[in-house]
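Engineer: Sequence and predicted structure are below.
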Amino acid sequence: MIKSLNTAATGMLAQQNNMDVISNNIANVNTTGFKKGRAEFEDLVYHNLKDPGAASGMNSITPTGVQTGLGVRTAAIQKDFTGGSAIITRNPLDLQIEGAGFFQVRTPDGEISYTRDGSFKKDAGGRVVDKNGNALIPEIVVPPNTMALEISPSGEVRSITDQAGEPQVLGQIDLASFINPAGLKNVGKNLFLPTAASGQPQQARPGTSGLGYLAQGELEGSNVNIVDEMVNMISAQRAYETNSKVVQTADQMMQTAVNIK
């Protein structure tokens, strides 16, 4: 009976983790560039009363064995980097990556972070920064007399200062890619950091080396599907309830055994 109590408890803990992931997905349904997560589980070690293939008699072996599972645990929370829907803003500093790739920004501590959130702005010095003031890398500075800003699909940034003049090239926006983007570390504020699992970043122009092109005046919405998350939440809730019923049933069986006279 004690085994079933512990096994059901691990199931309840796993479904609680699953609900945590689902609730985070739903909370970020309107977060620009957010990528939904998915909890993945694995079974725990088994109590082997008889190994499969063990001798069961003269010249015979047991075909299946006797193995009792001891529960489940959360093995991973997988990030899904499929693209989100486009949000038209017509803001010249709003950029969407139409495909793979990450924008590069430099945080105040000098570290380079990576993001899919292309809602950029200008700071007091004209630098292009994200909503938290992290500078876009490579650095782009917009002159104060700029009348219009053009960003090509390949990332070239041009400034138009007067109607008759030629556009002035301000710089080039490069993107970064990773062999395993699911191995990136989430640090909040729509930012990721590379890890040993993600591999080192590879920089290239948009539209090359498998990277997507840039779309000016658009943002990438969250890839969370609210209907899928509601279905997943119901499934997790029912699994949690079922595991709690196992705990109650095991308790009742133990009570029956104790009350035997």
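Structural biologist: Structure received.
Engineer: switch to C-alpha atoms for all contacts and neighbour counts from now on
Structural biologist: Noted.
Engineer: Report the contact partners of the residue lying closest to K3 once chain neighbours are set aside.
Structural biologist: Nearest residue to K3, sequence neighbours excluded (Cα to Cα, 6 or more residues apart in numbering): L70, at 7.0 Å. L70 makes contacts with 3-4, 6-7, 43-47, as judged by Cα atoms under 8 Å, 6 or more residues apart in numbering.
Engineer: Presented hereafter is structure B, for comparison with structure A:
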Amino acid sequence: MNQSFYAASVAVSQQQKRLNVTANNLANVNNAGFKAEKAQFSDLLYRNWTGPDNAALPRGSGSRMIQTATDFSQGAMMTRESGQNYGIEGLGFFALLNPQSNEICYTRSGAFHWGSVQRGEQAVFYLCDSDGYYVLDQNRQPIELTNGTEAAYPVGVFDFANTDGMQHLGSNKLLPVAKNGAPLPATGKAMKGVLEASNTDIATEFGKVIEAQRSFSYALKMLQTQDEVESTINGLRT
């Protein structure tokens, strides 16, 4: 395959992936605790070819999106005094326990409520997220209703030595991987009566949309031009 065709086709597909990341950020702009993602690119293989006067000239194969990095910078704090709403001032995550699998995941979204569990003939209430995951305290234990529904409870805040590469589970939940290490006590503090807004910057994201659209159109133009060149060459052969 002609190298120009290859580089242009790769560019088209990778810019589409970049747009998908930006679209996801914009779709979650009003989602409390959401952390925006950034597409990261890397050059593909370079080869040298002989140019004028035997000069070695690099010939690239384009670039590709290698990963998406999560921006964990803090979003604005919104006042939400009624109910069990919490925000983290500083670094850290809330810990959530999946009651079905006993797996612990983490989130920055602190929109919690009381969920009931039947214990014999008595209903016991635990602090939960919207999916029914138990919110854990600093000892990694579920928080049980004891002091009234509007009282502040000791919600645990945890952090990791390295937050790069945490696995996204959906619904603003993150699962640590091996390189993140074990959870540690966080420097951030849980604050009741507030929710952290999404840290998506709309102006920045729309700028990325324009960049991706321009790159996409240039790559298509490259494909069109190369197709015209090949058609001309094939016409000369006949």
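Structural biologist: Everything's here; your move. Note that the coordinates shown come from a computational prediction; the quantities given were computed from them, not determined experimentally.
Engineer: how about the residue nearest to K3 of the first structure, what's its partner in the second structure?
Structural biologist: Counting by TM-score structural alignment, L70 of the first structure corresponds to S61 in the second structure.
Engineer: I'd like to know which of the contacts of L70 of the first structure are part of helices.
Structural biologist: 3-4, 6-7 (DSSP state H).
Engineer: Please check those residues and keep the buried ones.
Structural biologist: 4, 7 (16 or more other Cα atoms under 10 Å).
Engineer: Just say helix, strand or coil for Y86 of the second structure.
Structural biologist: strand (DSSP: H, G, I helix; E, B strand; the rest coil).
Engineer: what's the burial count for the aligned residue in the first structure for it?
Structural biologist: Mapped onto the first structure by TM-score structural alignment, Y86 of the second structure lines up with L95. The tally of other residues near L95 of the first structure (other Cα atoms under 10 Å) stands at 27.
Engineer: Likewise for the one 10 residues further on?
Structural biologist: Counted with other Cα under 10 Å, the neighbours of V105 of the first structure add up to 23.
Engineer: average offset between the helix or strand hosting it and the second structure?
Structural biologist: Taking DSSP states H and E as the definition, V105 of the first structure sits inside strand 103-106. Superposed on the second structure, strand 103-106 of the first structure shows a mean distance to its aligned partners of 0.6 Å (mean Cα distance after the TM-score superposition for the first structure).
Engineer: What's the first helix or strand after that strand?
Structural biologist: The helix or strand immediately downstream of strand 103-106 of the first structure is strand 112-115, counting by DSSP H and E.
Engineer: start and end residues in the second structure for the next helix or strand after that following strand, please.
Structural biologist: Going down the chain from strand 112-115 of the first structure, the next helix or strand is strand 121-122, by DSSP H and E. The aligned range for strand 121-122 of the first structure in the second structure is 113-114, by TM-score structural alignment.
Engineer: same question, stretch 174-185 of the first structure
Structural biologist: With TM-score structural alignment applied, stretch 174-185 of the first structure matches the range 156-167 in the second structure.
Engineer: Pull the number of nearby residues for the aligned partner of N102 of the second structure in the first structure.
Structural biologist: Matched by TM-score structural alignment, N102 of the second structure corresponds to G110 in the first structure. When neighbours are counted by other Cα under 10 Å, G110 of the first structure registers 9.
Engineer: thought Y114 of the first structure was touching D130?
Structural biologist: No - using Cα atoms under 8 Å, Y114 of the first structure is not in contact with D130, being 11.2 Å away.
Engineer: Which one's more surrounded, these two?
Structural biologist: Set Y114 of the first structure next to D130 and count neighbours by other Cα under 10 Å: Y114 wins out with 25 against 22.
Engineer: check contacts around the residue nearest to I151 of the first structure when sequence neighbours are not counted.
Structural biologist: In space, and not counting its chain neighbours, I151 of the first structure is closest to V157: 4.5 Å by Cα to Cα, 6+ apart. By Cα under 8 Å, 6+ apart, the contact set of V157 of the first structure is 149-151, 169-173.
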